[in-house]
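Visitor: Task: produce atomic coordinates for the following.
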Amino acid sequence: MRVVVTIQHPGHVHFFRHPIAELEDRGHEVSVFARESDVAIDLLEAYDIDHEVLAGESDSLLSLAAVQATYELRLLRRARRIDPDVIAAIGGVAAAHVASMLGAKSLVFYDTEHASLITKLGYPFADVICTPDCYRDEIGSKQVRYPGYHELAYLHPDRFDPDPDALEAVGIDPDTPFAVVRLSGWGASHDVGHDGFDDPRAVVDRLEDAGLRVLLAAEGSLSADLEPYQFETSPDRMHDLLAHATVVLSEGATTAAEAAVLGTPAVYVNPLSLGYTTELDEEYGLLFEYTGEERRVRGLERAVSIVDEPAETWERRRERLVADRVDVAALVVRQIETLAQSREKSRSPTAAETGHP
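Guide: Predicted structure coming up:
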């Protein structure tokens, strides 16, 4: 079968890289098309995934509309030549639109309830929408729920084994407790009107006072006094650092969830709650969600308090999570193959059409 995968964010590369490899190993043709976004192209190259870049980055909502239109038009032209059985994506606006024009099947994965612009533009055109069980919205008959999280497509223990050598690359001794602090850029369409820590310097100072070495991963610029805390590592090594951190303090939900499924306690500080952040908090106690007015103060103090808690606590909780949830990469492959088969059946001529019983 012929499959098209679209990539518009670094997280999409992580999510699809194992399914792409497995589909190709099973003899299927996979074409990957991407839009430049942060380190997405760097990741595709790091993982040696053949791809074609169809559009550049955007720096505002207005420019995003123009970039998206360019991306969809070029994707339509490429896909028309390929005649894919399935076009798969996260969010899936371009995938759903192009598939509907070509008679292909579209398979969309999503986990972000408050991204209403994406869901309004993409969901009506999609054939199948796969969401985690904890996704709060009911989509209808095209929705397929599964017991897992996007992050388990690439961080399930069957898929990922943390490399301790990543610590040396950023100057961290294996015995040194450290915190990874993820500061968001707040430029996404669903971030409008929201913000994060107003004084990152105070965050760093408080964590250092608790005995933690601090590594900053920030979108956008930092003040000169904080630049030494911003670490440099290849984009495919970030998860190694998350796995070995003492605690992760994040304004971004994805980074917090990645840490949690790796068994590293994560503190998520953001006014927007999601189904999966709440479940990782209430069901597994691996993520601590702070969304209210005092979220910055309360979240920072929770991150500090984690320093004194035994590592065995998080190991036990992670074991239970892994036992409850599926290998999402394997699920992606099954969903793509099933949808491709349904398209083939719908295109096969009936007995009446062929004249044969």
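Visitor: switch to C-alpha atoms for all contacts and neighbour counts from now on
Guide: Will do.
Visitor: now do the same end-to-end measure for stretch 268-275.
Guide: End-to-end distance of stretch 268-275 (CA to CA, to the nearest Å): 13 Å.
Visitor: just stretch 287-296 next, same as before
Guide: Distance across stretch 287-296, first residue to last, is 15 Å (CA to CA).
Visitor: which outside residues touch that stretch?
Guide: If you take CA atoms under 8 Å, 6 or more residues apart in numbering as the criterion, stretch 287-296 is touched by 196-197, 256-257, 260, 265-273, 277-278, 280-281, 298-299.
Visitor: before we go on, could you also do this sequence so I can check it against the first one:
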Amino acid sequence: MKVWIDISNAPHVRFFKDVIKYLEAEGEDVIVTARQFGDIHKLMEMYDIDFISVGKHGVSLYDKLRESTERVYNLVDIINGEKVDVALSKHSIELPRISFGLGIPSLYVLDNEHALAANKLTLPLCDRIITPKIIDMWKLMKFGADPNTIISYDGTSELMHFKSFEYNDNVFDDLNLELKHPKTILMRPEPSLASYLNTDCRKSVLSPIVDELKNVANILILPRFKEQAEIFEGIENVSILKPPVDTSSIIKKSDLVIGAGGTMNREAAILQTPVISCYPGETLSVDQYYINKGLMFRSIDTDEVIEKALDLIVKPHEEIDVKTDDLFQVIIDNLYDLAKNGK
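Guide: Below you'll find the model as predicted:
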């Protein structure tokens, strides 16, 4: 079986790494393509994944359209002669369009019902869509998804990040961090360059939170790009992490996570590290999943976030038992079935 996997965002590397390793161990032929964006290439090298670099990210709407169009053009030439049996992606714009055009069965993983442009461009073209049960199927149908293609599971996509996770309790020492306070808070700025979030990449909702909490805890910032790192440079008790790093161990080692994005917040919830979401957009269903289970607190009120943070670093929540489906097996089973049956 020949499988094509396209990776378009940094968290997707961790999502697919175990799928790639499993398929290769089974003797399957795996073609991995990845665009140049954020830390994708560094993470691919860190996890020793062979890949073909194709295209890059666009910032403005014009740039996004132009880069995506050029990426489709270049990917078609690569994939056309490969005789691919099945294609797999997570929120890739280009893979479903190419797979549909070349008649390749495609499996699509979705966890953001608010990505309006991406969902309209992809969902009507996918043969199967794997999505968390918490996401309303009717919302996906409004984007053109065939309800017969939707496969729901209990949990969120971040479960995949921990299939082969080995915790490094010495991660802070390995990073040579200067930690003056007994408590440590990891923070992740908002995804300012994403098409679904209209924010200034040179500002962050975390700034006033950092200013207040730096006096009571060590602050670790994991920026998404250079401009975000510059926001927090030179601030006392603030350490800026330079990716790629072992984010999973850092999350588990930290006393609290405050995130203005999504992925890291949900990773913290899975690892049962107290987490506060101050994501400036509309609440995602996958975040609500962990909020409902008492594993995540959400607020966009700065004072409320600070108050809750002070409470959680002193009195973290008790461990909560959460039962989920085996997403890895759901993906593998559907890949093989699609390759065999085509639909």
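Visitor: Helices - which of the contacts of stretch 287-296 of structure 1 land there?
Guide: Ala256, Ala257, Ala260, Thr277, Thr278, Leu280, Asp281, Arg298, Gly299 (DSSP state H).
Visitor: Export those residues as a markdown table, with columns for neighbour count and distance to Glu219 of structure 1.
Guide: Supplementary listing: those in a markdown table, determined by neighbours: other CA atoms under 10 Å; distance: CA to CA, whole Å:
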| residue | neighbour count | distance to Glu219 of structure 1 |
| --- | --- | --- |
| Ala256 | 29 | 15 |
| Ala257 | 28 | 18 |
| Ala260 | 30 | 21 |
| Thr277 | 25 | 21 |
| Thr278 | 18 | 24 |
| Leu280 | 22 | 24 |
| Asp281 | 20 | 25 |
| Arg298 | 16 | 23 |
| Gly299 | 22 | 20 |
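Visitor: ok, those vs Thr338 of structure 1, which is closest?
Guide: Ala257 (28.3 Å; CA to CA).
Visitor: Aligned counterpart of that closest one in structure 2, please.
Guide: Counting by TM-score structural alignment, Ala257 of structure 1 lines up with Arg266 in structure 2.
Visitor: Show me where the stretch 51-200 of structure 1 has its strands.
Guide: Taking DSSP state E, counting those that start in this stretch as the test, the strands found in the stretch 51-200 of structure 1 are 52-55, 86-90, 105-109, 128-132, 143-146, 178-183.
Visitor: quick one: the first one to structure 2 mean distance?
Guide: Right, the one you point to is strand 52-55 of structure 1. For strand 52-55 of structure 1, the mean deviation from structure 2 after alignment is 0.6 Å (mean CA distance after the TM-score superposition for structure 1).
Visitor: Test my guess that Leu186 of structure 2 contacts Val257.
Guide: Yes - the pair Leu186 of structure 2 / Val257 is scored as a contact, 4.8 Å apart, by CA atoms under 8 Å.
Visitor: what about Val108 of structure 1, neighbour count?
Guide: For Val108 of structure 1, the count of nearby residues is 23 (other CA atoms under 10 Å).
Visitor: Please pull up the equivalent of it in structure 2.
Guide: In structure 2, Val108 of structure 1 lands on Tyr108 (TM-score structural alignment).
Visitor: any idea how far its match lies from Asn80 of structure 2?
Guide: In terms of CA to CA, Tyr108 of structure 2 sits 19 Å off from Asn80 of structure 2.
Visitor: Turn the strands of the stretch 51-200 of structure 1 into JSON lines, columns for distance to Val30 of structure 1.
Guide: Rendered in JSON lines, the data for these read as follows (distance: least, CA to CA, whole Å):
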{"stretch": "strand 52-55", "distance to Val30 of structure 1": "12"}
{"stretch": "strand 86-90", "distance to Val30 of structure 1": "10"}
{"stretch": "strand 105-109", "distance to Val30 of structure 1": "14"}
{"stretch": "strand 128-132", "distance to Val30 of structure 1": "19"}
{"stretch": "strand 143-146", "distance to Val30 of structure 1": "23"}
{"stretch": "strand 178-183", "distance to Val30 of structure 1": "33"}
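Visitor: any idea which of these is most buried?
Guide: strand 86-90 (a mean of 27; mean count of other CA atoms under 10 Å).
Visitor: sorry, back to before: am I right that the match of Ala257 of structure 1 is in contact with Asp287?
Guide: Yes - between Arg266 of structure 2 and Asp287 there is a contact under CA under 8 Å: 6.8 Å.
Visitor: what comes into contact with stretch 255-266 of structure 1?
Guide: For stretch 255-266 of structure 1, contacts defined as CA under 8 Å, 6+ apart pick out 151-152, 155-156, 182, 239, 242-250, 267-268, 276-277, 280, 286-288, 303, 306, 314-315, 317-318, 321-322.
Visitor: Next up, the contacts around Leu177 of structure 2.
Guide: The contact partners of Leu177 of structure 2, by CA under 8 Å, 6+ apart, come to Ser239.
Visitor: Quick one: map it onto structure 1.
Guide: Mapped onto structure 1 by TM-score structural alignment, Leu177 of structure 2 lines up with Gly171.
Visitor: so how far is Pro177 of structure 1 from its match?
Guide: Distance of Gly171 of structure 1 to Pro177 of structure 1, given as CA to CA: 12 Å.
Visitor: cool, Ser346 of structure 1 as well?
Guide: 57 Å.
Visitor: With neighbour numbers in mind, choose between those two.
Guide: Each of Ser346 of structure 1 and Pro177 has its neighbours counted (other CA under 10 Å); Pro177 has more, 17 against 10.
Visitor: Sort out which residues of stretch 168-175 of structure 1 are buried, please.
Guide: Ile172 (16 or more other CA atoms under 10 Å).
Visitor: let me redo that: stretch 72-85 of structure 2
Guide: Val72, Leu75, Val76, Ile79, Val84, Asp85.
Visitor: so what's the third one closest to, chain neighbours aside?
Guide: This points to Val76 of structure 2. Ile98 (6.5 Å; CA to CA, 6 or more residues apart in numbering).
Visitor: tally of neighbours for the one you found?
Guide: 20.
Visitor: With distance to Val330 of structure 2 added, can I get the buried residues of stretch 72-85 of structure 2 in JSON lines?
Guide: Output for those, formatted as JSON lines (distance: CA to CA, whole Å):
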{"residue": "Val72", "distance to Val330 of structure 2": "28"}
{"residue": "Leu75", "distance to Val330 of structure 2": "27"}
{"residue": "Val76", "distance to Val330 of structure 2": "28"}
{"residue": "Ile79", "distance to Val330 of structure 2": "25"}
{"residue": "Val84", "distance to Val330 of structure 2": "20"}
{"residue": "Asp85", "distance to Val330 of structure 2": "18"}
